[in-house]
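# fold the following, please.
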Amino acid sequence: MTVVELDRVSRWNVYRRLQELNMVCECGGDRPLTVAINTPADALLVWSVVQAVTLPKPALTDHLKRCWQQRSLR
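Model (predicted):
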């Protein structure tokens, strides 16, 4: 299990989302969030959820705009 260090609110939001995505994870009380990362896809999924929960909304919006711009250039 991999420990993911987050503040209390973010930890529970990430935990809940990872459970929705059927990731094996544990989180309780004042203990850190632990996640079973078995594949590169699992690692990417955890990274993506943490980014979505912890980054400011303008940063997420800017990222999406850049993705759309790159896609339209193809």
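# going by C-alpha atoms from here, please, whenever you check contacts or count neighbours.
OK.
# quick one: residues contacting E26.
Contacts here follow Cα atoms under 8 Å, 6 or more residues apart in numbering; on that basis E26 touches 15, 33-35.
# find the nearest non-adjacent residue to the residue nearest the centre of the chain, please.
Closest residue to the average C-alpha location of the chain: V49 at 1.7 Å, with Cα atoms, centre = their mean. Nearest non-adjacent residue to V49, counting by Cα to Cα, 6 or more residues apart in numbering: V14, 6.3 Å away.
# another one to check against the first:
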Amino acid sequence: MNLDPASSGFLFTIKGCDRWQVYRRLCELEISCSCAAHQPLIVHIESTIALVQLWSVMRQAIIPRQVLVDWLEDCWKCRF
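Prediction:
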């Protein structure tokens, strides 16, 4: 992840299919972003909430599913 000072956006270099998945989800969340073919995903963060949503979407796309399942199970164990 890099901050692009010219556009005040974050640049993300992630796999093609993951990039489009993240792009679509960010659009659903109404977070300003752009993604052209063979180009990095550019995300413009305008609030703290948008930053947390971006973190969550990126985490779901990048971290292996089993790691997320284990993390969720650990959360449930701590709760009860």
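# what lines up against the residue nearest to the centre of the first structure once you look at the second structure?
Taking TM-score structural alignment for the superposition, V49 of the first structure sits opposite V57 in the second structure.
# that match touches R24, doesn't it?
No: using Cα atoms under 8 Å, V57 of the second structure is not in contact with R24; the gap is 10.2 Å.
# re earlier: measure the residue nearest to the centre of the first structure to P32 of the first structure for me?
Note on V49 of the first structure: its distance to P32 of the first structure, by Cα to Cα, to the nearest Å, is 16 Å.
# and the spatially closest residue to T54 of the first structure that is not a sequence neighbour, what helix or strand is that in?
Spatial nearest neighbour of T54 of the first structure, chain neighbours left out: S10 (6.7 Å); criterion: Cα to Cα, 6+ apart. Secondary structure assigned from DSSP states H and E places S10 of the first structure in helix 8-20.
# same check on Q51 of the first structure?
Q51 of the first structure belongs to helix 40-54, assigned by DSSP H and E.
# mean per-residue distance, that helix versus the second structure.
Superposed on the second structure, helix 40-54 of the first structure shows a mean distance to its aligned partners of 1.1 Å (mean Cα distance after the TM-score superposition for the first structure).
# which positions within that helix qualify as buried?
45-46, 49-50, 53-54 (16 or more other Cα atoms under 10 Å).
# ok, of these, which one's closest to E5 of the first structure?
V50 (10.1 Å; Cα to Cα).
# thought the closest one was touching R16?
No: counting by Cα under 8 Å, V50 of the first structure stays clear of R16, with 11.4 Å between them.
# what touches both of the two?
By Cα under 8 Å, 6+ apart, no residue touches both V50 of the first structure and R16.
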